[in-house]
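**Student:** Return a 3D structure for these sequence lines:
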Amino acid sequence: METAFLHTPLGIAKIEGDTHGISSISILDEAPERSSDIPEELEDAVYQLKEYFEGSRQEFDLELNPQGTEFQRKVWEALRTIPFGQQISYLDLSKRLGDVKAIRAVAAANGKNPIWIVIPCHRVLGSNGDLVGYAGGLHRKKWLLNHESPAKQVSLFPN
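**Tutor:** Prediction:
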């Protein structure tokens, strides 16, 4: 398994994978002391994530290899169909998967998504539109949704 780190506006992205694909992208507050070399197997992922944060990429074209149960992988695949700049609710996602009663299981699988941003679990909201259930922190979810919004929110007050 190879590892690379990428500085992003939200922290350090830790990218893991091999010749079979990307198995994990997670967000860290600090990068461990590691080489800054990017393994060949991860170069495309690093490049595409940079483009995403620069605002020039809306879709990812990467070989993914997330590890999870059959149900989790089914949910993660459904997440990949949510278009850039759009959001759906957990209930809508459950409906897409064919079982409204599976909403809790769908939410749990969403929370175990191992591939940050590329599998866009940040695009799933509570039924009332609330920002809920984001492992990377709600401040990051809010930032990502704003980043993908066609109408960027601006603050009237400087930080």
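**Student:** Please make it C-alpha for all contacts and neighbour counts, starting now.
**Tutor:** OK.
**Student:** Who are the packing partners of the helix or strand containing Ser26?
**Tutor:** The secondary structure element spanning Ser26 is strand 21-28 (assigned by DSSP states H and E). Applying 3 or more Cα pairs under 8 Å, 6 or more residues apart in numbering; DSSP states H and E, one finds that strand 21-28 contacts strand 11-18.
**Student:** Just give me the residue closest to the centre of the protein.
**Tutor:** Ile117 (2.1 Å; Cα atoms, centre = their mean).
**Student:** compare with the first, here's sequence two:
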Amino acid sequence: MQLSLDHIASPVGDILIVSDGDNLRALDFHDYAPRMHRLLRLHYGGYELTPGTAPRPLRHALEAYFDGELSDLASIAVTTGGTAFQRLIWSELRQIPPGTVTTYGSLAARIGRPTASRAVGMANGANPLNIVVPCHRVVGADSKLTGYGGGLHRKEWLLAHERRHSEG
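**Tutor:** Have a look, this model is predicted:
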């Protein structure tokens, strides 16, 4: 599989963008590149990354998000590997409004599997599309921040950014 790799600067560090020319395939932080490569291998098997420029609408939507236009992320076309269950969870994550959070248990209940909170957590952790598939909006049952593939400091920043720009 031939994919292109681009990067943009953001307030929380450089972001790596992997696309197939039309759709986003992976998005991660530069210091989490090994995680991104592990997920690409897991979801796609063999792949080749070549330097390139991500599609303009994708770059624009990410830049707009960091400028406070949170709804622009919904316009990003994504294609992911993963199991049917993982893709279901990732789709549900995109339904969580910016500036709000949910728990793993609530997400499991939303999909009709109330006892599957651990499986939801595992799918959340295998998300290859940080920010765009907003796994940072999921917190522990006690409302505390839990693990995040980009580091808890980024999760905290992203949630504060969204709350700030979601307030009317």
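**Student:** care to give me the TM-score?
**Tutor:** In this superposition the chains share a TM-score of 0.85, using TM-score structural alignment, normalised by the length of structure 1; 146 aligned residues with a Cα RMSD of 2.0 Å.
**Student:** following the strand holding Ser26 of structure 1, which helix or strand comes up?
**Tutor:** Next along the chain after strand 21-28 of structure 1, with elements defined by DSSP H and E, is helix 43-54.
**Student:** Now tell me what touches that following helix from outside.
**Tutor:** Contacts of helix 43-54 of structure 1 from elsewhere in the structure, counted by Cα atoms under 8 Å, 6 or more residues apart in numbering, are Ala4, Leu6, Thr8, Pro9, Ile15, Ile22, Arg57, Gln58, Phe60, Leu62.
**Student:** can you rerun that using 7 Å?
**Tutor:** Contacts to helix 43-54 of structure 1, defined as Cα atoms under 7 Å, 6 or more residues apart in numbering, come from residues Leu6, Arg57, Gln58, Phe60, Leu62.
**Student:** cool, stretch 21-37 of structure 1 as well?
**Tutor:** Among residues not part of stretch 21-37 of structure 1, those counted as contacts by Cα under 7 Å, 6+ apart are 11-17, 63-67, 114-116, 136.
**Student:** Let's see the PyMOL selection covering just the buried ones among these.
**Tutor:** For the buried members of these, the matching PyMOL selection, counting by 16 or more other Cα atoms under 10 Å, is:
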select buried, resi 12+13+14+15+16+17+64+65+66+114+115+116
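**Student:** Between the contacts of stretch 21-37 of structure 1, which sits nearest Glu41 of structure 1?
**Tutor:** Top of the list for closeness to Glu41 of structure 1, among those and by Cα to Cα, is Gly17 at 7.1 Å.
**Student:** Now do the same for that closest one: its match in structure 2.
**Tutor:** Under the alignment defined by TM-score structural alignment, Gly17 of structure 1 corresponds to Ser19 in structure 2.
**Student:** hang on, isn't that match packed against Leu3?
**Tutor:** Yes: between Ser19 of structure 2 and Leu3 a contact is recorded at 5.7 Å, counting by Cα atoms under 7 Å.
**Student:** Having no further points to raise, I will conclude here.
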